[in-house]
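A.B. asks: Model the structure of this input:
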Amino acid sequence: MSISVRHPIFGEGELLGSRWNGEELLVKFENNLRLWIHESELTRRERISLRSVHSISEDTHKCRRIIEAFRLGIVPHFAIDQYTFGRSRETSKFEEGLDELEIAGGSVLIVEGAYGAGKSHFLDYTYNLALKRGFVVAQAQLDPFEISPYRPMNIYREFMRSLRYCNGDRECGVRDLLKHAANVELAQDHEFLAPALSLVRKNLEDELLWLWIEGDTIPRWYLNDKHFRLRAPIMLDHSTAANNYCYILSGLAFFARTLGFKGLVLFVDEAEIAFRQWYSWSLAKGLNFLVGLILTSLNRVNPTPRITKDLSTGLYVEELEGMKLIYNGVKRHRTPYVYRIPSGIFLVIATTPLHACSSHDLLRCVDERSRLILSELDEHALEVMFSQLVAAYTHAYPGFQISHMSFEDAFSHAMERRAEGIRFFIKASVEALDIQRHSLSSTASSPMK
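C.D. replies: Just a heads-up that it's a prediction; the model follows:
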């Protein structure tokens, strides 16, 4: 019995066969043209598919989500712990930073690696690790446009949106932290957070107040409304406002430590964006924010700074360790970089390898102990990773089996991309398994004569 189908361009046709598990169908059209067409483009009275309609198990669905992420060379967040291999040295270095935060009240770790080396994956893994160990965590991924280093307000907003900590078996955010802080009457002298906490304490907070705390732009009249008596400073969207946002972040870290948490861990990904700016002013302001955040985390900024006006640039600056830290130009809002010493912040920055010519100020802020260069995974770690990937693939596509010879061939194919980085190794692994699966499927279901 023949099956008639219709294509929006080629018209009516007769179905002859299929390949790739029914994803492509061979159709003979009325003009005798024979074409392989994706099944989604063909209809009869209803959408056609030669694959039997059946529900897949939860385990199969989860594994397919993992494989689809692997096609892009990334690991999904829910599988980070399961798919982290060969990073014991790097993890130990990160844990040393956590210990230093607990003992000394601040630390910095700069993670360096080429594109595709696994920097973002390592940050995701350590983010989960810090969360499990009782730290408050937040992360920001920089980009050349909105979340650029010379726009400190936008980076602060990303930190607030991603801030998490564990309270029992529940994950909480910045609003929960501030409600907790309001209940114990912390930080009466914090210029930004104290006015807001006084309203939270009286149950007078509303959504606009929370948006203001989280760094969103809100109407200025709201801040001056006598009904709320907030009278809070403006969250300045200025490139020179790095001092304000380091000050607020160190205030949140103080809350966290006072409330019994071990400190605030901040993750900054794609930090190399700071060195790739079109204009000299955006480069200078972006580096200033990163340098200020580093020095704040290392407790090397002054809680009572001596600020002067630089006549050559017109900026308000503080001379510190041979560098000039920039402060915003609005005197009323000219806070120090740190709320209290110690800052309570562990800053983790991921970037491509730093070079003295482009990242001079950053390198002056840290010593070799604060730098971590991601090592290339050895062949054993890659083979373990590939075996885990194959296991997920066979769960994602029930019925697919791979022989020892095919396993070795696929692994060899993936190893050819090893030099390009872990991301390309993962993508090549999935490609090799796809070839195996589709070639078997094509052999098993050749076109009908």
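A.B. asks: Only C-alpha atoms from now on, for both contacts and neighbour counts.
C.D. replies: Noted.
A.B. asks: in the stretch 151-300 of the chain, which spans are strands?
C.D. replies: 165-167, 170-172, 264-269 (DSSP state E, counting those that start in this stretch).
A.B. asks: Would you tell me which of these gets closest to residue 194?
C.D. replies: strand 264-269 (19.0 Å; CA to CA).
A.B. asks: helices and strands around the closest one, which ones?
C.D. replies: Packing contacts for strand 264-269, counted by 3 or more CA pairs under 8 Å, 6 or more residues apart in numbering; DSSP states H and E, involve helix 119-132, strand 136-141, helix 242-258, strand 345-351.
A.B. asks: report the angle between the axes of it and helix 242-258?
C.D. replies: 130 degrees (axes from the mean of the first three to the mean of the last three CA atoms, to 10 degrees).
A.B. asks: Residue 13 belongs to a strand?
C.D. replies: Yes - counting by DSSP: H, G, I helix; E, B strand; the rest coil, residue 13 is found in a strand.
A.B. asks: returning to that earlier point: and among the helices and strands packed on strand 264-269, the most buried is which?
C.D. replies: strand 345-351 (a mean of 26; mean count of other CA atoms under 10 Å).
A.B. asks: which residue ranges form the helices in the stretch 301-449 of the chain?
C.D. replies: 360-365, 379-396, 404-415, 422-444 (DSSP state H, counting those that start in this stretch).
A.B. asks: Residue nearest the middle of this protein, spatially speaking?
C.D. replies: Most central in the chain under CA atoms, centre = their mean is residue 141, positioned 5.3 Å from the mean C-alpha point.
A.B. asks: Not counting sequence-adjacent ones, nearest residue to it?
C.D. replies: residue 269 (4.6 Å; CA to CA, 6 or more residues apart in numbering).
A.B. asks: and the one you found, how far is that from residue 381?
C.D. replies: According to CA to CA, to the nearest Å, residue 269 stands 24 Å off from residue 381.
A.B. asks: of these two, who's got more company?
C.D. replies: residue 269 (20 against 15; other CA atoms under 10 Å).
A.B. asks: Go ahead and confirm the more buried one touches residue 140.
C.D. replies: Yes - counting by CA atoms under 8 Å, residue 269 touches residue 140, with 6.3 Å between them.
A.B. asks: What count of nearby residues applies to residue 170?
C.D. replies: With other CA under 10 Å as criterion, residue 170 counts 8.
A.B. asks: want to put them side by side, so please do this one too:
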Amino acid sequence: MQYVEHPRYGRGVVIESRYNGLELRIKFEDGITRWIRREFVRFLSKAPVLEKCKRAKLTMPAGKFRAVGIIEALRMGVVPLGQIEEFTVGREDELGRIKDWLDNPQAGTLQIVGEYGTGKTHLLNCIYLLALREGWAVSYVELDHMENPPYRPRSVYGSIINSFRFGEKGEGDFRKFLQKIAMNKNTHEILEHPLLGKILRKIREDEVDEDDWEWIEGKLSKRYQKYNHSTSASIYCNILSGIGWAAKKLGLKGFLVLFDEAENVDLVQYRNQFKKGWNFLSGLVLLSNNTKSLLWEDILYTSSGYIGEETRLQYYGFRTDIRFAWRIPSNLKLVFAFTPGDLVNEPPFDSVERVELEHLRAHHFNELLEKIKTIYKEAYDFEVANEELRKFEFPPHTRSFIKACVEAMDILRLGGTR
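C.D. replies: Sure thing, here's the model as predicted:
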């Protein structure tokens, strides 16, 4: 069994490979299975995925090797994380607004709204890199209606923790973060946290084991109580509140969580699943907005469960002593990427700042094309003439456009016809 680690998705196990080992199908700790290019993961054990023949030492210059790797990613419509900013065009105004929002301690949640193909995921990746450089702890979560739906708070929390990174290059993970917190003299107050506290005390006393780690990371444990119900949003919001508080005490600016495909909250089989998912997202938004009633509101028992009198949020009935917030301010910021629809106008999202994305214009696509041409020339020593490229029709959506550009250049280089 081959274990690997991805800079965003964390650790996982290789299930199979394709394209002569170029891509690996990996089941990550958040429960989601993804196809990932081999060079984007780090192998954690010595057992190889494939038997490989001995080959001559690579003599390709480093710059050329880098360029070939970029082109191979672009061929699939994917911009490598290291080149995200280089391939960001036409978003100066949006990035300026996002930077202002990130610097505003009073602003908790931001929406990025755009049609498919406008570059929402690309922009989230820009924010991810920017926030790490600016001194935030950052998590990136893909909401999936099948494998990671919002009505399963434990699953979403696990994805947040699994992708948790801090440090300018994202070198620190959640375990390293908790170890730093446990040993920091300025964070003793968090030892009182009803859930994080017991793990931090074990870390201090050097008694923490793998079962302890897995429980606080959102995995099921035989030793600890399982908060696996759809109503457990208050439990996980409380933990995230503690993480945000601790991040600030550690010298970070706070804790930023990026949610992609947020519209998947509405892709459910039963209406009750939507209500539970919306309850979780609403709790997160109110927490990021530092809603003080999350600390003290009365909890009423109703036919719908345990409901907060002020916020109308549903609490976890088995632990009503654990509120949605542990401390205010929470030092938590959220970014949700939505496609246009009714959800973005529903409370509490109707009152948060919104950045709307339009499709890139023709001159932006031309700028992208020139960047791809430059890297393609470095990779294959082949310069593409603009008059030749004009013979091709390129789709108006960013990802499809990038793939089509590389395919057109391949055709011209290899002497084919369009």
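A.B. asks: Quantitatively, what TM-score do the chains reach?
C.D. replies: Superposed pair, TM-score by TM-score structural alignment, normalised by the length of structure 2: 0.81. Supporting alignment: 358 aligned residues with a CA RMSD of 2.2 Å.
A.B. asks: hang on, the earlier thing: pick the most buried one from the strands of the stretch 151-300 of structure 1.
C.D. replies: strand 264-269 (a mean of 25).
A.B. asks: okay, and it goes to which residues in structure 2?
C.D. replies: Residues 255-260 of structure 2 are the counterpart of strand 264-269 of structure 1, counting by TM-score structural alignment.
A.B. asks: again, but for stretch 57-70 of structure 1
C.D. replies: Stretch 57-70 of structure 1 covers residues 61-74 of structure 2 once aligned (TM-score structural alignment).
A.B. asks: how close does the residue nearest to residue 240 of structure 1 when sequence neighbours are not counted sit to residue 335 of structure 1?
C.D. replies: Nearest residue to residue 240 of structure 1 in three dimensions, chain neighbours excluded: residue 328, at 4.7 Å (CA to CA, 6+ apart). Distance, residue 328 of structure 1 to residue 335 of structure 1, using CA to CA: 9 Å.
A.B. asks: list the buried ones in stretch 355-368 of structure 2?
C.D. replies: 355, 356, 357, 359, 360, 364, 365, 368 (16 or more other CA atoms under 10 Å).
A.B. asks: residue in structure 1 matching the last one?
C.D. replies: Spelled out, it's residue 368 of structure 2. When structure 1 is aligned by TM-score structural alignment, residue 368 of structure 2 is paired with residue 385.
A.B. asks: Then the second one?
C.D. replies: Across the two structures, residue 356 of structure 2 finds its equivalent in residue 373 of structure 1, going by TM-score structural alignment.
A.B. asks: Nearest to residue 439 of structure 1, out of the helices and strands packed on strand 264-269 of structure 1?
C.D. replies: The nearest among those, by CA to CA, is helix 119-132 at 31.9 Å.
A.B. asks: Show me the longest strand that occurs in structure 2.
C.D. replies: The longest strand of structure 2 (DSSP state E) is strand 10-18.
A.B. asks: In structure 1, which residues correspond to that strand?
C.D. replies: Using TM-score structural alignment, there is no partner range for strand 10-18 of structure 2 in structure 1.
A.B. asks: That strand packs against which elements?
C.D. replies: Using 3+ CA pairs under 8 Å, 6+ apart: strand 10-18 of structure 2 touches strand 3-6, strand 23-28.
A.B. asks: centre of the chain versus it, how much separation?
C.D. replies: 19 Å (CA atoms, centre = their mean, to the nearest Å).
A.B. asks: tilt between it and strand 23-28?
C.D. replies: Using the same axes, to 10 degrees: strand 10-18 of structure 2 against strand 23-28 is 140 degrees.
A.B. asks: buried set for strand 10-18 of structure 2?
C.D. replies: 10, 11, 12, 13, 14, 15, 17.
A.B. asks: Let's have those in a markdown table, adding distance to residue 97 of structure 2.
C.D. replies: Output for the buried residues of strand 10-18 of structure 2, formatted as a markdown table (distance: CA to CA, whole Å):
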| residue | distance to residue 97 of structure 2 |
| --- | --- |
| 10 | 30 |
| 11 | 34 |
| 12 | 36 |
| 13 | 39 |
| 14 | 40 |
| 15 | 42 |
| 17 | 41 |
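A.B. asks: nearest to residue 303 of structure 2, of those?
C.D. replies: So of those, ranked by how close each gets to residue 303 of structure 2 (CA to CA), first place is residue 10, at 40.3 Å.
A.B. asks: so that closest one makes contact with residue 163?
C.D. replies: Yes - the criterion here is CA under 8 Å, and residue 10 of structure 2 meets it with residue 163 at 5.8 Å.
A.B. asks: and among the helices and strands packed on strand 10-18 of structure 2, the most buried is which?
C.D. replies: In terms of average neighbour count - mean count of other CA under 10 Å - the standout among these is strand 23-28, at a mean of 21.
A.B. asks: just checking, what packs against it?
C.D. replies: Against strand 23-28 of structure 2 (3+ CA pairs under 8 Å, 6+ apart) you get strand 10-18, strand 33-37.
A.B. asks: distance of residue 356 of structure 2 from residue 394 of structure 2?
C.D. replies: Residue 356 of structure 2 is 24 Å from residue 394 of structure 2, by CA to CA.
A.B. asks: should've said residue 207 of structure 2
C.D. replies: Residue 207 of structure 2 is 59 Å from residue 394 of structure 2, by CA to CA.
A.B. asks: Which one's more surrounded, those two?
C.D. replies: residue 394 (17 against 11).
A.B. asks: which non-adjacent residue is nearest the more buried one?
C.D. replies: Per CA to CA, 6+ apart, closest to residue 394 of structure 2 is residue 401, 5.8 Å.
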